[in-house]
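K.L.:
The following block contains a protein sequence and its predicted model.
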Amino acid sequence: MSNPSFRQATPVDALRCFQIETSAYEGDEAATLEKIATRIAQYPEGFLILEAEGQVIGFINGGCAHEVQMADEAFKELIGHDPAAPNVVIMSVVVDPAWQGQGHASRLMDEYVRRMRGLDKRSIHLMCKERHVALYQRLGYRYVRPSASDHGGMAWHEMLMTL
């Protein structure tokens, strides 16, 4: 495998990101193509692409808020997003299933954290399923609480990294 590389998303990435998102998330968890396109258009600095062998194999995207409300569904459409706000809220961390199990999610997260520090952000918030709590703890996140969100009909847990 060639060395994976990182870059900021562009509008032409929306369809491939949607394909990865729908292949990796269950049921109604996946963002729509429209939401992904909106996230790229409104906050490309917060949309990190991972490429290998000439193709997009994963991505992370998020938005920024002054006050973080993890159960706020409207924020997933970047309603209330302010690129100058100090707190990042990750919406998706996803790797194509064909590329999973190779450390790509950790590589993506490490690079994302590095870039958010470079933008002088103060914290990164995310929600994950119980099976991913330990992974995020290994990556430096602190467990906050079970989330009030029932996004996609699933149980979620809130995690926080102070930068």
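P.N.:
Everything's here; your move.
K.L.:
Only C-alpha atoms from now on, for both contacts and neighbour counts.
P.N.:
Noted.
K.L.:
which other residues reach stretch 43-54?
P.N.:
By Cα atoms under 8 Å, 6 or more residues apart in numbering, the residues outside stretch 43-54 that reach it are 1-10, 39-40, 56-63, 83, 108, 112.
K.L.:
M70 and I124 touch, don't they?
P.N.:
No - at 11.3 Å, M70 does not count as touching I124 under the criterion of Cα atoms under 8 Å.
K.L.:
alright, now check it against this:
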Amino acid sequence: MDKNEIFQVSINNKKIDVTIRLAENENDLEQIINIENVCFPPSEAAKRIDFVDRFRTFKENFVVAEINNNVLIGFINGNTTDKPELPDELYHDVSLHKPNGDYQTVFGLDVLPEYRNQGVAEHLMNYLINISKERGKKGMVLTCKDHLIHYYEKFGYKHKGVSNSNHGGSVWNDMIFIF
């Protein structure tokens, strides 16, 4: 799926086109890093070096939401793996990425606060779900906090219980979506 998706959001009673597309370049990467730092506390936000390594290793798994000629307002990313699980090591060790792995992971789904609650995250997730299916994946895995379990269930994810993850010192839940 190399086809862009376009929809509209309303900001201050003005309609704005949003394009969902695969990330392309270093400018996208810099904006992704900035968005991560707005959306997550420092203990949970991915470090710059991790994003640089991820982007170099699996750029094809970065999907962005863009407005106004290359201004990003959100993104989703993750690697692929052979196991239907998301251990903490995957976040930091790009050598564990399996390009032909059976499962797409979701490391983060970030949308800038002023663009939330307008479907941006939903469009990002659906785009990644669709390309994962097209790429022949068996399913997707992610971890989330308690208050987001119901959100991911609406896409088809099933709650597997509390995760072994201690990422950022928080409690996470394992979620899986088998296609």
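P.N.:
Everything's here; your move. Predicted model, so just to flag it, every value in this text is computed and none were measured.
K.L.:
With both chains overlaid, what TM-score comes out?
P.N.:
Overlay of the two chains. TM-score (TM-score structural alignment, normalised by the length of structure 1): 0.93; 162 aligned residues with a Cα RMSD of 1.3 Å.
K.L.:
Run through the strands of structure 2 in chain order.
P.N.:
5-11, 14-22, 62-67, 71-77, 80-81, 103-106, 108-111, 139-144, 158-162, 173-178 (DSSP state E).
K.L.:
according to the alignment, the last one goes to what range in structure 1?
P.N.:
Same thing as strand 173-178 of structure 2. Using TM-score structural alignment, strand 173-178 of structure 2 corresponds to residues 157-162 of structure 1.
K.L.:
Mean per-residue distance, the matching stretch versus structure 2.
P.N.:
Taking mean Cα distance after the TM-score superposition for structure 1, the mean distance separating stretch 157-162 of structure 1 from the aligned residues in structure 2 is 0.6 Å.
K.L.:
thinking again about what came up before, so which of the strands of structure 2 is nearest N37 of structure 2?
P.N.:
strand 108-111 (9.7 Å; Cα to Cα).
K.L.:
name the helices or strands packed onto that closest one?
P.N.:
Here strand 108-111 of structure 2 touches helix 26-39, strand 71-77, helix 120-134, going by 3 or more Cα pairs under 8 Å, 6 or more residues apart in numbering; DSSP states H and E.
K.L.:
And for stretch 18-31 of structure 2, what's in contact with it?
P.N.:
Here stretch 18-31 of structure 2 has contacts from 2-9, 51-52, 55, 59-67, 70-72, 123-124, 127, using Cα under 8 Å, 6+ apart.
K.L.:
Buried among those? Make that a ChimeraX selection.
P.N.:
With 16 or more other Cα atoms under 10 Å as the criterion, this ChimeraX line picks the buried residues out of these:
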select :9,51,55,59,60,61,62,63,64,65,66,67,72,123,124,127
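K.L.:
Packed most tightly, which of the helices and strands packed on strand 108-111 of structure 2 would that be?
P.N.:
A comparison of these by mean neighbour count, using mean count of other Cα atoms under 10 Å, puts strand 71-77 on top with a mean of 23.
K.L.:
That's all I had, so thanks and see you.
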